[in-house]
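In: coordinates only, sequence not included:
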């Protein structure tokens, strides 16, 4: 158990990452968490809680934590943990996270993250935008201090920083993907595997599912099939989630992510399978507009991304999927609603394979590899 995983807000993407690392590292790690409630209190007091609850061990070599934790406080309260190689992962940063008004940004939370970066050995961000928006905001942020301001903090922190995208273990989407999109997905992933030399997700399961879907088509000709609920994710407490209601109302549409002929006693979906798989009726059905919260997953599952030309989106999506003004967004949505076949026939021109655990797993393993130190 050489890796100590600490998550002060164990929910949503924070939980997803820690669970993935724990599963991959298996016997080589210990996971300590706090529930995903009252985020602000966790950010301010978690270090004191973990001081008392993290078990002492001489086997620890690496401490991996998200930036919710005040790493400086924990290192001071537990000198034994302060000696470890400390890796801090930023899902988001408090210097650039949107607030309604500037005066609503609480100084202490951004200040905590700066202190954590100064103490950490490696600081990892989930995007270049996240990293640059944090680093370039430090100077302006510290000017809020009335006098005796520290200097050159960005220069001290930047050499420790790197970008490592959030790893996704993509689900098997072959059960509900249209045939032309599934064929395209298999082609892209196969080509990427050959070019980069990494092991992509096993497509044999998807191919088997395609065969199963074709074989079960005759069994579903009545048009009455039942589907299990789809994948759900959570979001930080207190963080804004615009357009949540429309997305929630379309849970039955998202639930096609599992075998349409499996039973589930919580939710049922009725549809004509032959019309969904192909044909004019499928192409002309009304569009469903969703706010997925997890874009890299939504696109993989066949959604057409339509994102603002701002924040992290230009880093992830090709230019044709971005809009600059609300008027542009309205016009594009209007056009898609008039011609839903444009979206349904569209083959995504970006790539998602690079965000998979298969592509990023090796980098995370290297990050969590212990480096020999005399004081360990």
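Out: Done, it's in. Owing to the predicted nature of the structure, the values given are computational and were not obtained by experimental measurement.
In: okay, CA-based contacts and neighbour counts for the rest of this
Out: OK.
In: Contacts only, for the nearest residue to residue 126 once chain neighbours are set aside.
Out: Spatial nearest neighbour of residue 126, excluding adjacent residues (CA to CA, 6 or more residues apart in numbering): residue 165 at 4.4 Å. Residues near residue 165 by CA atoms under 8 Å, 6 or more residues apart in numbering: 125, 126, 127, 355, 360.
In: Quick one: which of those residues is the most crowded by neighbours?
Out: Counting neighbours by other CA atoms under 10 Å, residue 125 comes out on top of the contacts of residue 165 with 24 neighbours.
In: Surely that one is in contact with residue 90?
Out: Yes - with contact defined as CA atoms under 8 Å, residue 125 counts as touching residue 90 (4.8 Å).
In: Who are the packing partners of the helix or strand containing residue 140?
Out: Using DSSP states H and E, residue 140 maps to helix 138-142. Under the contact criterion of 3 or more CA pairs under 8 Å, 6 or more residues apart in numbering; DSSP states H and E, helix 138-142 touches helix 153-157.
In: Return the list of helices and strands in contact with the helix it packs on.
Out: Against helix 153-157 (3+ CA pairs under 8 Å, 6+ apart) you get helix 107-119, helix 138-142.
In: Tell me which of those helices lies nearest to residue 233.
Out: With CA to CA as the criterion, residue 233 lies closest to helix 107-119 of those, at 24.7 Å.
In: Excluding its own residues, what touches the closest one? List them.
Out: 43-44, 67-72, 75, 86, 88, 93-95, 123, 138, 156-157.
In: Narrow the residues you listed to those that are buried.
Out: When the contacts of helix 107-119 are checked for burial by 16 or more other CA atoms under 10 Å, the buried set is 43-44, 67-72, 75, 86, 88, 93-95, 123, 138, 157.
In: from those, which ones fall inside helices?
Out: Of the positions in the buried ones among the contacts of helix 107-119, 43, 44, 71, 72, 75, 138, 157 sit in helices, assigned by DSSP state H.
In: Quick check: the fifth one touching residue 86?
Out: No - applying CA under 8 Å, one finds residue 75 not in contact with residue 86, separated by 9.3 Å.
In: Distance of the spatially closest residue to residue 9 that is not a sequence neighbour relative to residue 57?
Out: Closest residue in space to residue 9, ignoring its immediate chain neighbours: residue 36 at 4.5 Å, by CA to CA, 6+ apart. Remark: distance between residue 36 and residue 57 (CA to CA, to the nearest Å) = 26 Å.
In: same check, this time on residue 16
Out: Computed as CA to CA, the residue 16 to residue 57 distance reads 25 Å.
In: can you pull out the strands in the chain?
Out: Under the criterion DSSP state E, the chain contains strands at 3-10, 29-35, 62-66, 85-90, 122-125, 161-163, 307-308, 322-323.
In: here's the one I want to compare it with:
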């Protein structure tokens, strides 16, 4: 946090971890020195951060400063914050969406917490600029905001999309290519098994059940492969992950979060295929990092993935994913020699830094 009275940009992050932290770690250092004032909350208890961060920040933002811009993510209710701190109303208010809750997958619609959806909608109305990390994120938000409000009983709202669409733009979370290590790809011989990596949080929205189904069906075909199950664990390990560990533990090379970034990248460099089974993904930094480390991506033909992956990398059914992996396992050496070119250069920090400076300076 910059204590200088010269700060003209106020930055708030209610969930300072993952892609949220990644974005600020890359973009704030490229801004002029002493140009921002940063307040954060730890990346825990997301639901409480969403409900209460506006009150928390309202009590900690200095009152003796006049900020010109306010940059925050949709985890904080912007409308509530401005109501509590009316002195911030004159700021240019920039709201960044790493994800949106309007399409968060639920087993049943009755399980959806509409308060989080409402918070994002009123925040969008209160903001001057809305920034989304992908076109998929933007379109799903715009396409669903009125549908969500239509569920409010005995209430009719004016059209919301028309009020916010002109404020929207897409600006991805950048990747610093200079920090991606130049590790040589492991050249295996014919006897080396295919190495599959699943680099996601062990949570519902990353669909560990589908991951289990694909991997156990692949194992049932007597395919030789090795598996790394990375990503952050939750307090309760999903039953599907436990099932993988118990049934094919002899094929597991890693199971759990790798604290060392060097070890993480080394594991990616030694892997052949990065597998995603997500049902909630708006950019996919973990998949992008794996691609940059030489992994072939095998991802669902939905969500954000079709924005930057060719058709050959996408599957629509479990059977398609299993068939692709089966063929790759049975001719692992030939698979490793195949070339694939996925251009992620438009996500590089060098390409995006100018736009972020213009946005935040």
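Out: That came in fine, so what should we check first? None of the values given here were measured: they were computed from a predicted structure.
In: ok so, going back, which one's more surrounded, residue 36 and residue 57 of the first structure?
Out: A side-by-side neighbour count of residue 36 of the first structure and residue 57, using other CA under 10 Å, places residue 36 first with 19 against 12.
In: Dump the strands of the first structure to CSV, plus distance to residue 246 of the first structure.
Out: Output for the strands of the first structure, formatted as CSV (distance: least, CA to CA, whole Å):
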stretch, distance to residue 246 of the first structure
strand 3-10, 26
strand 29-35, 28
strand 62-66, 31
strand 85-90, 29
strand 122-125, 31
strand 161-163, 33
strand 307-308, 17
strand 322-323, 20
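In: Let me know which of these is the nearest to residue 292 of the first structure.
Out: strand 307-308 (11.7 Å).
In: which one in the first structure is aligned with residue 105 of the second structure?
Out: Counting by TM-score structural alignment, residue 105 of the second structure corresponds to residue 98 in the first structure.
In: Tell me the spacing between its match and residue 12 of the first structure.
Out: 19 Å.
In: What of residue 317 of the first structure?
Out: Per CA to CA, residue 317 of the first structure is found 23 Å from residue 12 of the first structure.
In: likewise residue 319 of the first structure?
Out: 28 Å.
In: Could you do residue 102 of the first structure as well?
Out: For residue 102 of the first structure, the distance to residue 12 of the first structure (CA to CA) stands at 26 Å.
In: Which of the two has more residues huddled nearby?
Out: Counted by other CA under 10 Å, residue 102 of the first structure and residue 12 do not tie: residue 12 has more neighbours, with 15 against 8.
In: Quick one: residues contacting the more buried one.
Out: Contacts for residue 12 of the first structure (CA under 8 Å, 6+ apart) come out as 233, 234, 235, 236.
In: Dump those to a markdown table, plus distance to residue 214 of the first structure and neighbour count.
Out: As requested, the contacts of residue 12 of the first structure are exported to a markdown table (distance: CA to CA, whole Å; neighbours: other CA atoms under 10 Å):
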| residue | distance to residue 214 of the first structure | neighbour count |
| --- | --- | --- |
| 233 | 30 | 11 |
| 234 | 34 | 13 |
| 235 | 36 | 15 |
| 236 | 40 | 17 |
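In: Let me know the closest of those to residue 313 of the first structure.
Out: Using CA to CA, residue 235 comes nearest to residue 313 of the first structure of these, at 18.5 Å.
In: Excluding chain neighbours, give the residue nearest to that closest one in space.
Out: residue 12 (5.5 Å).
In: now residue 141 of the first structure
Out: In this structure, residue 141 of the first structure finds its nearest non-sequential neighbour in residue 95, 7.3 Å apart by CA to CA, 6+ apart.
In: Distance of the one you found relative to residue 252 of the first structure?
Out: Distance, residue 95 of the first structure to residue 252 of the first structure, by CA to CA: 37 Å.
In: What ranges does the second structure have for its helices?
Out: Ranges of helices within the second structure are 18-27, 46-60, 78-84, 114-126, 135-149, 161-164, 208-220, 239-247, 261-269, 285-292, 318-330, 332-337, 349-360, based on DSSP H.
In: The fifth one vs the first structure - mean distance after superposition?
Out: So the one you mean is helix 135-149 of the second structure. Following the fit onto the first structure, the mean deviation recorded for helix 135-149 of the second structure is 0.8 Å by mean CA distance after the TM-score superposition for the first structure.
In: Give me the range in the first structure that that helix lines up against.
Out: The alignment of helix 135-149 of the second structure onto the first structure (TM-score structural alignment) spans residues 128-142.
In: before we move on, what about stretch 292-311 of the second structure?
Out: Residue span in the first structure matched to stretch 292-311 of the second structure, by TM-score structural alignment: 300-319.
In: Just the terminal-to-terminal distance for the matching stretch.
Out: Distance between the two ends of stretch 300-319 of the first structure: 18 Å, counting by CA to CA.
In: So which residues make contact with it?
Out: Outside stretch 300-319 of the first structure, the residues that touch it by CA under 8 Å, 6+ apart are 127-130, 170, 173, 177, 181, 295, 299, 321-325, 329, 343, 346, 348-350, 352.
In: related to what we said a few turns ago, next, format the contacts of residue 165 of the first structure as TSV and append distance to residue 281 of the first structure.
Out: Formatted as TSV, the contacts of residue 165 of the first structure follow (distance: CA to CA, whole Å):
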residue	distance to residue 281 of the first structure
125	44
126	40
127	40
355	34
360	40
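In: Let me know the closest of the residues you listed to residue 205 of the first structure.
Out: Nearest to residue 205 of the first structure among the contacts of residue 165 of the first structure: residue 355, at 19.7 Å, using CA to CA.
In: Name the nearest residue to the residue mapped onto the closest one from the second structure, sequence neighbours excluded.
Out: In the second structure, the residue matched to residue 355 of the first structure (TM-score structural alignment) is residue 347. Nearest non-adjacent residue to residue 347 of the second structure, counting by CA to CA, 6+ apart: residue 174, 5.1 Å away.
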